[in-house]
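Asks: sequence first, predicted coordinates after that:
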Amino acid sequence: MPETPPRDMTVAELRAALRDLPDDNPVRFAVNPLFPMSHGIATLTTTSDPTATAVAYLADSCTSTATPRPVAITLGWHEPATAPSRRRRTAR
């Protein structure tokens, strides 16, 4: 059976998720599970979709950085892993 795609987050869910953060904290948008990047959000605009439902759009601020590994793991994009132990090389 095919997986059901995740539904879009609502404005109320976004507000609730951000409720405990300080107002001056930055907000980043994580994208691309295969090569995780984080983008800053510059502005927000709203428009109506074909069903006349108001939809909010976040605009990329054109600043991007690699998404931190713990974030990619939390989002389920990467498996937790530990680096293999390395043996010290010795001269023969």
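Replies: Arrived safely.

Asks: from here on, just use CA atoms for contacts and neighbour counts.
Replies: Noted.

Asks: report the buried residues of stretch 27-40.
Replies: Neighbour-count burial for stretch 27-40, with 16 or more other CA atoms under 10 Å as criterion, is recorded at 28, 30, 36, 37, 38, 39, 40.

Asks: correction: the previous question concerned stretch 60-68.
Replies: The neighbour-count check on stretch 60-68 (16+ other CA under 10 Å) flags 60, 67 as buried.

Asks: where along this protein do the strands fall?
Replies: With DSSP state E applied, the chain shows strands at 28-31, 37-48, 54-66, listed in chain order.

Asks: pull the longest helix from this structure.
Replies: Among the segments of the chain that qualify as a helix by DSSP state H, the longest is helix 11-18.

Asks: that helix to strand 54-66, inter-axis angle?
Replies: Taking axes from the mean of the first three to the mean of the last three CA atoms, to 10 degrees, one finds helix 11-18 and strand 54-66 inclined to each other by 40 degrees.

Asks: okay, pairing it with this:
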Amino acid sequence: MTSPEMTVGGLIDLLSTCDPNAPVRQAMNPFFPMAHRLAQVLQSVDETGRTVVYLAEGRDEDAQLGHLPPDVAIALTWQGPVQASPRRPRRRAGGN
């Protein structure tokens, strides 16, 4: 079963709670989470004749901004919280 697609109205509703002056980023690739700068919003028609809106990253070489912040990847459930391994007791000089 597929999940329902987000609509432009749903996106507007979600964005209405955000800072209107904040830059927009796109989170991509859950297996290697990266952040991308958005450059365009394009409206087109898909193969069934339905109107679809695309959010596209720019073509500039700096459009990919780097790794997604860990808290964002965790909130998207693309990765789990990482906990440090338990530390082993340090060995002392002289074998103790």
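Replies: Sure thing, it's come through. Since the model is a prediction, treat every value here as computed from it, not as a measurement.

Asks: what's the TM-score for these two chains?
Replies: These two chains, once laid on top of each other, score a TM-score of 0.81 by TM-score structural alignment, normalised by the length of the first structure; 89 aligned residues with a CA RMSD of 1.7 Å.

Asks: related to what we said a few turns ago, quick one: closest of the strands of the first structure to residue 15 of the first structure.
Replies: In terms of CA to CA, the element of these nearest to residue 15 of the first structure is strand 54-66, at 12.8 Å.

Asks: residues in contact with that closest one?
Replies: Taking contacts as CA atoms under 8 Å, 6 or more residues apart in numbering, the residues outside strand 54-66 of the first structure that touch it are 36-49.

Asks: likewise for stretch 25-40 of the first structure?
Replies: By CA under 8 Å, 6+ apart, the surrounding residues in contact with stretch 25-40 of the first structure are 41, 60, 61, 62, 63, 64, 65, 66, 67, 72, 77, 78.

Asks: could you redo the last one with a cut-off of 6 Å?
Replies: Counting by CA atoms under 6 Å, 6 or more residues apart in numbering, the neighbours of stretch 25-40 of the first structure from elsewhere in the structure are 60, 61, 63, 64, 65, 66, 67, 77.

Asks: what lines up with the third one in the second structure?
Replies: Spelled out, it's residue 63 of the first structure. Following TM-score structural alignment, the counterpart assigned to residue 63 of the first structure within the second structure is residue 64.

Asks: and the residue nearest the centre of the second structure?
Replies: Central residue check for the second structure by CA atoms, centre = their mean: the C-alpha nearest the mean position is that of residue 27, 2.2 Å away.

Asks: quick check: the aligned partner of that residue in the first structure vs residue 17 of the first structure, distance?
Replies: For residue 27 of the second structure, the aligned position in the first structure is occupied by residue 30, per TM-score structural alignment. Distance, residue 30 of the first structure to residue 17 of the first structure, by CA to CA, to the nearest Å: 15 Å.

Asks: same question for residue 74 of the first structure.
Replies: When CA to CA is applied, the distance between residue 74 of the first structure and residue 17 of the first structure equals 15 Å.
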